[in-house]
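1. Need a 3D model of the following:
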Amino acid sequence: MTALGLHHVQLTCPSGSEEALRGFYSGVLGLAEIEKPERLRTRGGCWFQVGPQELHLGVQEMFTPAKKAHPCVLVDDLDAVAAAVRAAGGEVRPSDDIPGVRRFHTDDPVGNRVEIQQA
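-> From the prediction side, this is the model:
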């Protein structure tokens, strides 16, 4: 058996938060939304394309935001994304913990941690 890569990462969200999440992931970060398969639509949540991988946000009844675990989105213009996050009222937390890597952390509208990194 050989692992070939990651297909998707899933974060959780509370019921009814989909429009706010679409506003952040599509509107602020520029990710294209993927239509969920018909059998899964009744569960709520939303999916997004991130390069060849996917980011799934699934509804969880006893929702608690992910504060440590997080996806890292590679972008071609870190400063532009930071400006878009700030313009949308989000917090940009720069991190220089990894030498030579430009990145920051922010939170999606439901409090999940998201890392943005310069490709």
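
2. from here on, contacts and neighbour counts on C-alpha atoms
-> OK.

3. so where does Leu40 fall, helix or strand?
-> Element membership of Leu40 [criterion: DSSP states H and E] is helix 38-41.

4. helix or strand right after that helix?
-> Following helix 38-41 in sequence, per DSSP H and E, is strand 46-50.

5. now for the helix or strand following that next one, which elements pack on it?
-> Per DSSP H and E, the first helix or strand lying C-terminal to strand 46-50 is strand 53-59. Counting contacts by 3 or more C-alpha pairs under 8 Å, 6 or more residues apart in numbering; DSSP states H and E, strand 53-59 packs against strand 8-13, strand 46-50.

6. Work out the gap between strand 53-59 and the centre of the chain.
-> Between the centre of strand 53-59 and the centre of its chain there are 8 Å (C-alpha atoms, centre = their mean, to the nearest Å).

7. got a list of contacts for it?
-> 6-15, 43-49 (C-alpha atoms under 8 Å, 6 or more residues apart in numbering).

8. I have a second one here; can you model it like the first so I can compare?
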Amino acid sequence: MITGLDHVQLAAPPGSEERLRAYYVDVLGMAEIPKPPVLAARGGCWFQAGGVQLHLGIESGFRPAKKAHPGIGVTAIEAYATRLRDRGAPVTWDNTLPGHRRFYSEDPVGNRLEFLGPAA
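-> Model (predicted):
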């Protein structure tokens, strides 16, 4: 039986770990969590905020996810959008989901991310 979602994995190109750390930690405010040593040898990095984990795995021949994306719940969505914009991340609002306030952004390698909060 399914009990929850453990993590979401996104792909990233070889050698992008420092850019990913700068974005996921400094821009999004997540914490980097250690990968088990056997997995750390493959590259990539893992991040967590509250109960949300995002794993970035290195993929040869990488192409960013432009449609597929994680949907990440946030509090104070307007302030969070300002935080991202102030740190140089794109913010594109989308008002088509009833009952929600949401925007999209991209990580530094082009993966799409959706951020959602309740409608005002």
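
9. Superposed, what's their TM-score?
-> Superposed pair, TM-score by TM-score structural alignment, normalised by the length of the first structure: 0.93. Supporting alignment: 118 aligned residues with a C-alpha RMSD of 1.2 Å.

10. Mark which of the contacts of strand 53-59 of the first structure are buried, thanks.
-> 11-14, 44-49 (16 or more other C-alpha atoms under 10 Å).

11. Now the two most distant members of those.
-> Pro14 and Gln49 (20.5 Å; C-alpha to C-alpha).

12. which residues sit in contact with Cys45 of the second structure?
-> Contacts of Cys45 of the second structure (C-alpha under 8 Å, 6+ apart): 17, 20-21, 32-35, 55-57.

13. please redo it, this time with the cut-off set to 7 Å
-> 17, 35, 55-57 (C-alpha atoms under 7 Å, 6 or more residues apart in numbering).

14. Closest to Thr92 of the second structure out of these?
-> Leu56 (22.5 Å).

15. quick revisit: in CSV, list the buried ones among the contacts of strand 53-59 of the first structure along with distance to Arg103 of the first structure.
-> Output for those, formatted as CSV (distance: C-alpha to C-alpha, whole Å):
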residue, distance to Arg103 of the first structure
Leu11, 20
Thr12, 23
Cys13, 24
Pro14, 27
Gly44, 31
Gly45, 27
Cys46, 25
Trp47, 23
Phe48, 21
Gln49, 20
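
16. residue boundaries of the strands in the second structure?
-> 8-12, 31-33, 45-49, 52-58, 71-73, 92-94, 100-106, 112-118 (DSSP state E).

17. mind giving me CSV with those strands and columns for distance to Asp86 of the second structure?
-> As requested, those are exported to CSV (distance: least, C-alpha to C-alpha, whole Å):
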stretch, distance to Asp86 of the second structure
strand 8-12, 24
strand 31-33, 19
strand 45-49, 20
strand 52-58, 22
strand 71-73, 19
strand 92-94, 14
strand 100-106, 13
strand 112-118, 16
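
18. what about the ones you listed, which gets the closest to Ala79 of the second structure?
-> strand 112-118 (11.2 Å).

19. Quick one: distance of the closest one to the chain centre.
-> Centre-to-centre, strand 112-118 of the second structure and its host chain are 10 Å apart (C-alpha atoms, centre = their mean).

20. which parts of it are buried?
-> Buried-residue list, strand 112-118 of the second structure, by 16+ other C-alpha under 10 Å: 112-117.

21. Give me the mean deviation of the helix holding Leu40 of the first structure from the second structure.
-> Following the fit onto the second structure, the mean deviation recorded for helix 38-41 of the first structure is 0.8 Å by mean C-alpha distance after the TM-score superposition for the first structure.
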